[in-house]
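**Student:** Sharing a model prediction with you, sequence too.
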Amino acid sequence: MVSLSLNSKKLQQDLGVELSEAILDKIVMMGAEIDENTPEQLVVDITPNRPDLLSQPGFTRALAAFLGIRPGLQPYVVTPSKLKVHVDESVRNIRPYTAAAVIKGITIDEEKLRELIEIQEKLHVTFCRKRKRAAIGIYPMDAIQGNITFLALPPEKIKFRPLESETEMTAKEILEQHPKGKEYAHLLQGLPMYPLFVDSKKRVLSLPPIINSHEVGKVTTTTTEMFLEASGHDQRVCQQVVQIICAALADMGASIQTVEVVYGRKSDITPNMQPAIQQFYGYYVDRRLGVTIKREDLPILLAKMGVGFSETRIKDTYQAVIPPYRVDFLHQIDVVEDIAIAYGYENIVSELPQLGTLGGETKRTKLERMIRAILCGTKLLETSTYHLLGKEYQRHIDPSDDIVTLKSSVSEEYDSLRASL
């Protein structure tokens, strides 16, 4: 759980309702726990599967839908920008992916600046796994000259003034002396080159995942246009991070523009703010919840979660239309969970099962237990190691096992789920 501090007055103003006991109960039913409630501040705990709620705009959006104030799928309009980010070959084995966007038409006051910093830090700690999966950078557009290049250089060739520093520092000095450098130095440890974002004038924007440049990377209350990027080892995660932040900024009144990210001969256009489709079955929902949900109630319940609904030509088969900031949908069971929250767990009546069964060990489990007991009796120690192993290593152990491989593993030593304990 992650604590999120909300401005109570702003939340009430955006919702158009008072934070009464009934509204606070609805927040709990939505899946957030309340830690503190004062006239100035509401502190809630957010579950890790909902990174889109880790900001005041994101939480307000979800609560407005749940309360029926602004239900349903909210569209996000994006327009193309002329900006390009060229990803250099030098970052392939260092930090190979990035996603980006241009933010325009936003007035940054002290409150919005606080919200911007908070969503960045909350995502860094949670969804980005302390910047290991991805690191976020936000920069004032008026300080950037021309297109941007994402490249890697040897540490001794890197020198710039890091954010809130009085003087220029080398990459080594940043990692050894700057507070953020010391905190995240382990993420660059052992690398022959360090990643950098630079503009057409070769001025450093940032040294990801450590720190922005002070000259080109400091957002203030005078900023009206911004460049947003997320870089890391997983392209999908980088894109999802940018989508979450773009949705929050759009809810704050900003206009979103796409950026062309060029990988040699290939290129991506980010962010993709189009909704995704998750198919689900009516009988599957009923079976999992133990209640019968009428077809006409499905779009109403999903609208309370900010999700759209459409039918297919196949009987009892439907589509949930997922907004771009909802990155927690992987399977139709996630649709069932949203329907259950909207329906209200308190409305599901508990029933004793009509069939009583007894659990028991399988033959294989019994055999494994006996083998473990025998080996422990010979003074051997049992260990249960990582869930990820190398695919080739597993095939040497048991060629007959079906091995589930990871789509984007960092190392061949951990590129598949272990088939057995």
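**Tutor:** Looks like it arrived, so ask away.

**Student:** only C-alpha atoms for contact and neighbour calcs from this point on.
**Tutor:** Fine.

**Student:** Quick one: residues contacting residue 51.
**Tutor:** Residue 51 is in contact with 123, 126, 127, 244, 327, counting by CA atoms under 8 Å, 6 or more residues apart in numbering.

**Student:** what helices or strands is the helix or strand the fourth one falls within leaning on?
**Tutor:** In this structure, residue 244 sits in helix 235-251 according to DSSP states H and E. Secondary structure elements in contact with helix 235-251, counted by 3 or more CA pairs under 8 Å, 6 or more residues apart in numbering; DSSP states H and E, are helix 56-66, strand 97-104, strand 226-232.

**Student:** got the angle for it vs strand 97-104?
**Tutor:** 10 degrees (axes from the mean of the first three to the mean of the last three CA atoms, to 10 degrees).

**Student:** picking that back up, reformat the helices and strands packed on helix 235-251 into TSV and put distance to residue 37 and mean neighbour count next to each item.
**Tutor:** Converted to TSV, the helices and strands packed on helix 235-251 look like this (distance: least, CA to CA, whole Å; neighbours: other CA atoms under 10 Å):
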stretch	distance to residue 37	mean neighbour count
helix 56-66	15	23
strand 97-104	33	27
strand 226-232	33	24
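
**Student:** Which of the ones you listed sits closest to residue 111?
**Tutor:** For the helices and strands packed on helix 235-251, proximity to residue 111 was assessed by CA to CA; helix 56-66 is nearest, at 10.3 Å.

**Student:** what's the following helix or strand after that closest one?
**Tutor:** Sequence order places strand 78-87 as the next helix or strand after helix 56-66, per DSSP H and E.

**Student:** So what touches that following strand?
**Tutor:** 96-98, 100, 102, 146-151, 255-264, 273.

**Student:** one more structure, for comparison:
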Amino acid sequence: MAEGGTNLPIVKLDKTRLEQEVGEDIDLILEKIPMIGADIERINPKEVDIEFFPNRPDLFNDIGVSRALKGFLDIEKGAPVYNTETSNHGLEVTKDVQPVRPEIVGAVVKDLKLSEKDIESLVELQEHLHWGLGRDRKKVSIGLHDLKDINFPFKYTAVEPSSTEFTPLGFNEEMDLSEILKKHEKGKKYGKILKEKSRYPILKDKDDKILSFPPIINGVTTEVDEKTSNIFIDVTGTDRDSIEDALNILVTSLSDIGGKIYDLQIHGVYNRKTPELDHKTYNVDIKDIKELLGFKATKDEIKDSLKKMRFGAEINGENVKVNVPPYRADILHPHDIIEDVAIGYGYQNLKPRKPNIPGVGSSHDIEETGKQLREIMTGLGYLEVMTLTLTNEKNEYINLNREIKESVEIENPITEEHTILRNTLLPSLLEILKLNQHRELPQRIFEYGEVIHPTKEFAKDCYHLSGISIHSNANFSEMKSVINAIFREINIDYELSKSDDKSFIKGRRAEIKHKNKKIGIFGEIHPKVLQNHDLVHPAAGFEIEANKLTNEINN
């Protein structure tokens, strides 16, 4: 089965198949799906496209959606139990693969009767897991293999790129691993993951048949089709928790369509038996549930809400013992369970009430500063934009000719585009210009917004003002006149000094200082920076740490 990738967790659901699996009318299903955390993107005559929250990878195909809906609709409640049969299926992990792609887990699922729709559903789940848990295969990649023409024990090892040949999916000729990276569509797309590696990972059977070249492509020998009854699943990567989560989601999905799960005995560099499908147990304080949710549900209502969300739940005094099924990779803290109590209870059942807070609200000084600066920039002919506070190191530093600095990192980023919190605004404005090259010039845009400055103790919220102008005559003098106008209007003195910021052209850049402290930068954008953003016209820009001027602006 081909390994794939996708950009958005949008699941295509066949209406007829969904009705059959859930046992309810499609109109009721479509009415209830948004209540479990989803957005219906579009409804077609035969299919419906639904976007699920990325933190629920178990809902990335119709099998997982059906399982969740059965609980939510009171058809089949509580935590499903999945049994693993003991086997003598073995897999050896060698030392050679540890510096390349060290982690692997696996399982065997037998006695399957796969339809065309089942295979489509598995492919979709595989693709979404590559994106959601795998960060486009960097952390996790999955292989699904027909067992009929391969023999245990298997070996996971690393080899010289030119020493091993096999026929990859989609081709009719053997190629070595280097050729696959150059010629195969998947090799071109994902070969960067193995960049600078002298050896490449492979998975082979007892007779040296190649099952997979992770994280790139499987071999044709093990392609899954409707005649497949026994499947071997391998999940490789760099993060053990993530690959175990992906494996659990896959094997439980296959079990739900009739398969029997058999374990894999892994030995060599490490020894383990996978998959591990035991329920995780949490004891949650009922008082905490009520305080966090803000409504007074009874113990029975809490228990029933959890069972509707496919948890096991038993009341024990003032606590509820919660059993979490193995496919729920998103449950990391009791608060995650409390959130599901609210979903199971039904947000539509919550009655809004006005907060009992004395006093009258007023604008914060930083907002008053923003109001004045927005008026000034608008008066100068600039159009205001609002961009995301989430970005990545490439956009924030590399594309700006700047050295990578310490940033606040996102622990579990949804996409590769959003891995850190921004600490400047100018990169976002350049991205806006890049997306609007089809618009006529001149273009002049600005943003007054929040950035995050990391310190030794904590991350500090700050507010910056940044603007950029692009047209055939954009230059240092234009931007200096903008800076003059801003400081004249806010009636604050400033000085200029030399700058070494490589985002701007040497000799056409300057630091802005107030009371001998740097508060900003401006100048002509460096040609390399323009090239990194596919811009062909000159541009000039500035950025000011507005929060450092708030007290003087408002007094």
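**Tutor:** Yep, it's here. What you are looking at is a predicted structure, and each value in this text was computed from that prediction instead of being measured.

**Student:** What does the TM-score come to for these two?
**Tutor:** Superposed pair, TM-score by TM-score structural alignment, normalised by the length of structure 1: 0.83. Supporting alignment: 370 aligned residues with a CA RMSD of 2.2 Å.

**Student:** Taking structure 2 as the reference, give the residue range the helix holding residue 244 of structure 1 aligns to.
**Tutor:** With TM-score structural alignment applied, helix 235-251 of structure 1 matches the range 240-256 in structure 2.

**Student:** for stretch 124-144 of structure 1, same thing?
**Tutor:** By TM-score structural alignment, stretch 124-144 of structure 1 lines up with residues 130-150 in structure 2.

**Student:** first vs last residue of the matching stretch, how far apart are they?
**Tutor:** With CA to CA, to the nearest Å as the measure, stretch 130-150 of structure 2 spans 25 Å from end to end.

**Student:** buried sites along it?
**Tutor:** Buried residues in stretch 130-150 of structure 2, counted by 16 or more other CA atoms under 10 Å: 130-147, 150.

**Student:** now, which of the residues you listed lie within strands?
**Tutor:** Applying DSSP state E to the buried residues of stretch 130-150 of structure 2, the entries found in strands are 140, 141, 142, 143, 144, 145, 146.

**Student:** Closest one to residue 16 of structure 2 out of these, please.
**Tutor:** residue 144 (26.2 Å).

**Student:** OK, contacts around that closest one?
**Tutor:** For residue 144 of structure 2, the contacting residues are 1, 222, 223, 224, 231, 232, 233, 234, by CA under 8 Å, 6+ apart.

**Student:** how big's the offset between the helix holding residue 244 of structure 1 and structure 2?
**Tutor:** Compared with structure 2 after fitting, helix 235-251 of structure 1 has a mean deviation of 0.7 Å; criterion: mean CA distance after the TM-score superposition for structure 1.

**Student:** and that helix with helix 56-66, angle?
**Tutor:** Orientation check (the same axes, to 10 degrees): helix 235-251 of structure 1 against helix 56-66 gives 80 degrees.

**Student:** Show residues contacting helix 235-251 of structure 1.
**Tutor:** 51-52, 55, 57-58, 61, 76, 97-101, 103, 119, 123, 128, 133-134, 228-232, 256, 270-273, 324-327.

**Student:** buried residues in it?
**Tutor:** Quick answer for helix 235-251 of structure 1 (16+ other CA under 10 Å): 235, 237-251.

**Student:** cool, stretch 18-31 of structure 1 as well?
**Tutor:** Within stretch 18-31 of structure 1, the residues scored as buried using 16+ other CA under 10 Å are 19, 24, 26, 27, 29, 30.

**Student:** Pretty sure the fourth one sits against residue 33.
**Tutor:** Yes: at 7.5 Å, residue 27 of structure 1 and residue 33 qualify as touching, with contact defined as CA atoms under 8 Å.

**Student:** that older thread, need the ones in strands among the buried residues of stretch 130-150 of structure 2 in TSV with distance to residue 189 of structure 2, can you?
**Tutor:** Output for those, formatted as TSV (distance: CA to CA, whole Å):
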residue	distance to residue 189 of structure 2
140	15
141	14
142	16
143	17
144	20
145	22
146	25
